[in-house]
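S.K.: Task: produce atomic coordinates for the following.
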Amino acid sequence: MQSGITRVMGQFGAGAVPAVGSSTCSTELDDLRAEVRQLREALAYRAVIEQAKGVLMAVHGCTAEAAFQILADQSQHTNTKVREVAQQLMDSVRGTSAPTASRWPRRR
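M.R.: Predicted coordinates:
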C-alpha cells in the first residue's frame, strides 16, 4: 500500500507539484489528512488490541496468535469489530464494565 506522499510524488513527479490552492492540491491534501487520521486511529486501536491479547495470554496460557484468534472469534460471534471486543475486555479487566458470560464463551 502506497503512502499518500508516495502517491502524490508518483502522480506528479518530483518537479511537478501542483500549485497551492489548486483543486488537485486540495484533494490530495484532504486524502493525506484522511490517511493520517486513519493511521492514528489504527495505532490507538493496536495498543488496546495488544493489551487485550496480553490479558488473554496470561489467563489462558496461550500464544499471541491464539489470543488474537480468541478476539477474532468473539468479534465474529457478536458481529463486533475486533477493536471493540478488545476494548470491552480491557474495560472489564479495569472494572469499568463487566461482560456477561454469554459474551465471552469459555475457550477449549
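S.K.: use CA for all of it now, contacts and neighbours both
M.R.: OK.
S.K.: Any buried residues in the lengthiest helix in the chain, and which?
M.R.: Ranked by residue count under DSSP state H, the longest helix found in the chain is helix 23-60. Within helix 23-60, the residues that qualify as buried are 28, 32, 45, 48-57, counting by 16 or more other Cα atoms under 10 Å.
S.K.: Just give me the neighbour total for residue 102.
M.R.: 8 (other Cα atoms under 10 Å).
S.K.: To check against the first, give me the structure of this:
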Amino acid sequence: MRQAVDSHAKGDQAIGVLVAVHRIEPAAGVEMLREVSQHTNVRLRPVAGMVIDWALGEFLPPSVGRELEAALRRRVGAGDDSDQPG
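M.R.: This next block holds a predicted model:
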C-alpha cells in the first residue's frame, strides 16, 4: 500500500513539473510520461523520478530528454524550445 501511495505521489509531482515548465494541461503531462516510458522501455515510476530530479537540477538521461521533447512537440508543436528538457 505504501509503495502505491509513493508511486502515485511521484507521478503527480512529475506531472506538476511538466505542467509548470511547459505550460500544458495535466492530462497532457500524464500522456507525456506514458509515452516516454513506452518509448524508452523504462517503467513509469523511474521516468517520473527522473523528471523530478531534472527539475531539481539533476542530469536527465539523453534518451529520456529526447522522448520528452518529442512528446511535447506532438502536443504543442515545434515552437520556442527554450523550455525543453535535456
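S.K.: Do you know the score for how well these two fit?
M.R.: Superposed pair, TM-score by TM-score structural alignment, normalised by the length of structure 2: 0.71. Supporting alignment: 70 aligned residues with a Cα RMSD of 1.5 Å.
S.K.: Turn the buried residues of helix 23-60 of structure 1 into CSV, including distance to residue 75 of structure 1.
M.R.: Below are the buried residues of helix 23-60 of structure 1 laid out as CSV (distance: Cα to Cα, whole Å):
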residue, distance to residue 75 of structure 1
28, 34
32, 30
45, 14
48, 14
49, 12
50, 15
51, 16
52, 13
53, 13
54, 17
55, 16
56, 14
57, 17
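S.K.: Return the closest of those with respect to residue 69 of structure 1.
M.R.: Distance to residue 69 of structure 1, by Cα to Cα, is smallest for residue 53 among the buried residues of helix 23-60 of structure 1, at 9.3 Å.
S.K.: Tell me the spacing between the spatially most central residue of structure 1 and residue 95 of structure 1.
M.R.: Geometric centre of structure 1, nearest residue: residue 42, 3.6 Å, by Cα atoms, centre = their mean. Going from residue 42 of structure 1 to residue 95 of structure 1 by Cα to Cα, to the nearest Å gives 25 Å.
S.K.: And the furthest pair within the buried residues of helix 23-60 of structure 1?
M.R.: Checking the buried residues of helix 23-60 of structure 1 with Cα to Cα, the most distant pair is 28 and 57, at 42.2 Å.
S.K.: quick one: whatever residue of structure 2 lines up with residue 58 of structure 1 from residue 69 of structure 2, how far?
M.R.: Aligned counterpart of residue 58 of structure 1 in structure 2: residue 20 (TM-score structural alignment). Distance, residue 20 of structure 2 to residue 69 of structure 2, by Cα to Cα: 15 Å.
S.K.: Please, where are all the helices along structure 2?
M.R.: 2-22, 26-40, 44-55, 62-76.
S.K.: For the shortest one, give me the average deviation versus structure 1.
M.R.: In this case it means helix 44-55 of structure 2. Comparing helix 44-55 of structure 2 with its match in structure 1 after superposition yields a mean distance of 0.8 Å (mean Cα distance after the TM-score superposition for structure 1).
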